[in-house]
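# Provided below are the primary sequence and the corresponding predicted coordinates.
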Amino acid sequence: MTGWTRHDGTAVALPRDNIDTDQLIPARFMSASRAEGYGQFLLRDLREGDPGFPLDRFPQASILLAGRNFGCGSSREAAVYALVDAGIRCVIAPSFGDIFAANAVNNGLLPARVAETPAMMQALAGGTAPASIDLKASQIEINGTTLTFDLAPAWRTKLINGWDDIDLTRAHLDEIRSYRNQRHERQRWSWPAPQDPQS
């Protein structure tokens, strides 16, 4: 996964609360190979029932402004795959499902938590706007308006470096080795006795 610090793209609004992971990718599509791309399944049921669906009208959009509790429901990581494979780099919402947000970061997708944004939703109603994201500054600019988003420092580090949880742990290998060696010196009794190769 490639890390990033800034993204310039197009924002589109999806003014719905409680979009769950089963809506993001219905379960019947999860047997498909990821190699085929999950973007074609993103929000399939909502899109089929709405000929004016925003992501169909503006397929170039890479930033999604959504309602509260985005990504709630089951823990399926495929929901994030569908967004990423469809070209979405950031979802902006007042709140997210916890597991969805963690999965998003591990796949390079920014879950940008912001305050309620009815004015921004109204500004994007029926269209799109140019937008830019600055990960280091925790800021998003949409059509000249700047929003500040909340992001845990560890998540920012993972997104900037393109890391998952294992990569983040490996970044502390020196400290882990040092702790192991110091504990071995202080508490030798707690370590297994060396095996006699002759036994």
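Noted; the coordinates are in hand. Residues are numbered from 1 along each chain as shown.
# contacts, neighbours, all on C-alpha from now
Will do.
# could you look up the SS state of the nearest residue to Asp56 once chain neighbours are set aside?
Closest residue to Asp56 in three dimensions, ignoring its sequence neighbours and counting by CA to CA, 6 or more residues apart in numbering: Arg47, at 7.6 Å. Classification of Arg47 by DSSP: H, G, I helix; E, B strand; the rest coil places it in helix.
# Ile133 now?
strand.
# isn't the residue nearest to Asp56 up against Arg57?
No: at 10.5 Å, Arg47 and Arg57 do not qualify as touching, with contact defined as CA atoms under 8 Å.
# how about the longest strand that the chain contains: buried residues?
In the chain, taking DSSP state E as the definition, the longest strand is strand 6-14. The neighbour-count criterion (16 or more other CA atoms under 10 Å) identifies His7, Gly9, Thr10, Ala11, Val12, Ala13, Leu14 as the buried residues of strand 6-14.
# before we go on, here's another structure to hold up against the first:
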Amino acid sequence: MEKFVRVKGVAAPLPLANVDTDMIIPARYMKALTRTGLGRHLFQELRFDDADRERASFVLNRPACRDARILVADRNFGCGSSREHAVWALTDFGIRCVIAPSFGDIFSGNARKNGLLLIRLSETLCDHLRREIALAQHAAIEVDLAAQRIRLASGETIAFDVDTDDRHILMEGLDDITRTLRHADAIARFEAAIESLMTIP
């Protein structure tokens, strides 16, 4: 998993509450066995019409936001059914961080496991951040996980808090397998002890 220390890039405002996982990636695009290529269908129904033509009004189709690395969303982002593909679609598109007042619980767990930083800010601060992004004409902002600060193009900084364990996992790039392998010696000793007990006559 790619480490997250700091990311600087375009932030796309998405002032839409209750964006569920089906809006992030519709179920019909979840047949793939790999994570690659899912970004093409991120927000499929919002980005494209029934003829698969881009909707010019959607933020990620605007020239300034096509390469967005950060998404400034609204409350309850990632609610709905459990699907890791929603996080995979975001990261495959290039999104490394989502800022919102609140997130779906299962989505939050999937984000942590896949290197996607979620930042919880109040609705007031999210509104302020979206306004500042627009005023700066989508100039790059920086999300610094080490310092737990967001730096805007204007020079303003916004502090944020992240769970200590989540911060460590993201900064070290530790997915579930990597964290397990760090205890390989202890696991081997346990397995050897169990095997010896099973061979006692």
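Perfect, I can see it now. Bear in mind that the values here come from a model prediction, so they are computed numbers and not experimental data.
# can you tell me which of the buried residues of strand 6-14 of structure 1 is closest to Arg177 of structure 1?
Of all those, His7 has the smallest distance to Arg177 of structure 1: 36.4 Å, by CA to CA.
# just give me the match in structure 2 for that closest one.
Matched to structure 2 by TM-score structural alignment, His7 of structure 1 sits across from Val7.
# now do Leu64 of structure 1
Aligned counterpart of Leu64 of structure 1 in structure 2: Leu71 (TM-score structural alignment).
# pick out the residue closest to the middle of structure 1.
Among the residues of structure 1, Ala104 comes closest to the average C-alpha position under CA atoms, centre = their mean, at 2.2 Å.
# ok so, going back, and the match of His7 of structure 1, what is it in contact with?
The neighbourhood of Val7 of structure 2, defined by CA atoms under 8 Å, 6 or more residues apart in numbering, consists of Arg69, Arg96, Glu142, Val143, Asp144.
# narrow those to those that are buried.
Under a neighbour-count criterion of 16+ other CA under 10 Å, the subset of the contacts of Val7 of structure 2 counted as buried comprises Arg69, Arg96, Glu142, Val143, Asp144.
# residue in structure 1 paired with the last one?
What that stands for is Asp144 of structure 2. So, by TM-score structural alignment, Asp144 of structure 2 is matched to Asp134.
# how big is the offset of the helix or strand where the match of Leu64 of structure 1 lies relative to structure 1?
Following DSSP states H and E, one finds Leu71 of structure 2 within strand 70-72. Average distance between strand 70-72 of structure 2 and its aligned residues in structure 1, after superposition and using mean CA distance after the TM-score superposition for structure 1, equals 0.5 Å.
# what sits up against that strand?
Contacts to strand 70-72 of structure 2, defined as CA under 8 Å, 6+ apart, come from residues 9-15, 95-100, 126, 129-130.
# go again with 6 Å.
By CA atoms under 6 Å, 6 or more residues apart in numbering, the surrounding residues in contact with strand 70-72 of structure 2 are Ala11, Ala12, Pro13, Leu14, Ile95, Cys97, Val98, Ile99.
# just to be sure, Val91 of structure 1 is in a strand?
Yes: secondary structure assignment (three-state DSSP) places Val91 of structure 1 inside a strand.
# quick check: Asp165 of structure 2 vs Met171 of structure 2, distance?
Summarising the geometry, the distance separating Asp165 of structure 2 from Met171 of structure 2, computed by CA to CA, to the nearest Å, is 10 Å.
# ok, Cys97 of structure 2 next?
Here the distance between Cys97 of structure 2 and Met171 of structure 2 works out to 13 Å (CA to CA).
# before we move on, back to that, just give the closest residue to the match of Asp144 of structure 2, not the sequence neighbours.
Across the structure, with CA to CA, 6+ apart as the measure, the residue nearest Asp134 of structure 1 apart from its sequence neighbours is Arg6 (4.8 Å).
# what ranges does structure 2 have for its helices?
21-24, 44-47, 85-93, 105-113, 123-135, 164-172, 176-181, 184-198 (DSSP state H).
# as JSON lines, the contacts of strand 70-72 of structure 2 with distance to Met23 of structure 2 would be great.
Formatted as JSON lines, the entries for the contacts of strand 70-72 of structure 2 read as follows, by distance: CA to CA, whole Å:
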{"residue": "Ala11", "distance to Met23 of structure 2": "19"}
{"residue": "Ala12", "distance to Met23 of structure 2": "17"}
{"residue": "Pro13", "distance to Met23 of structure 2": "16"}
{"residue": "Leu14", "distance to Met23 of structure 2": "13"}
{"residue": "Ile95", "distance to Met23 of structure 2": "16"}
{"residue": "Cys97", "distance to Met23 of structure 2": "18"}
{"residue": "Val98", "distance to Met23 of structure 2": "15"}
{"residue": "Ile99", "distance to Met23 of structure 2": "17"}
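# tell me the one of those residues nearest Leu38 of structure 2?
Within the set of the contacts of strand 70-72 of structure 2, Ile95 lies nearest Leu38 of structure 2; the separation is 12.3 Å, counting by CA to CA.
# around the aligned residue in structure 1 for the closest one, count how many other residues there are.
With TM-score structural alignment as the matching criterion, the partner of Ile95 of structure 2 in structure 1 is Ile88. Applying the criterion other CA atoms under 10 Å, we find 23 residues in the vicinity of Ile88 of structure 1.
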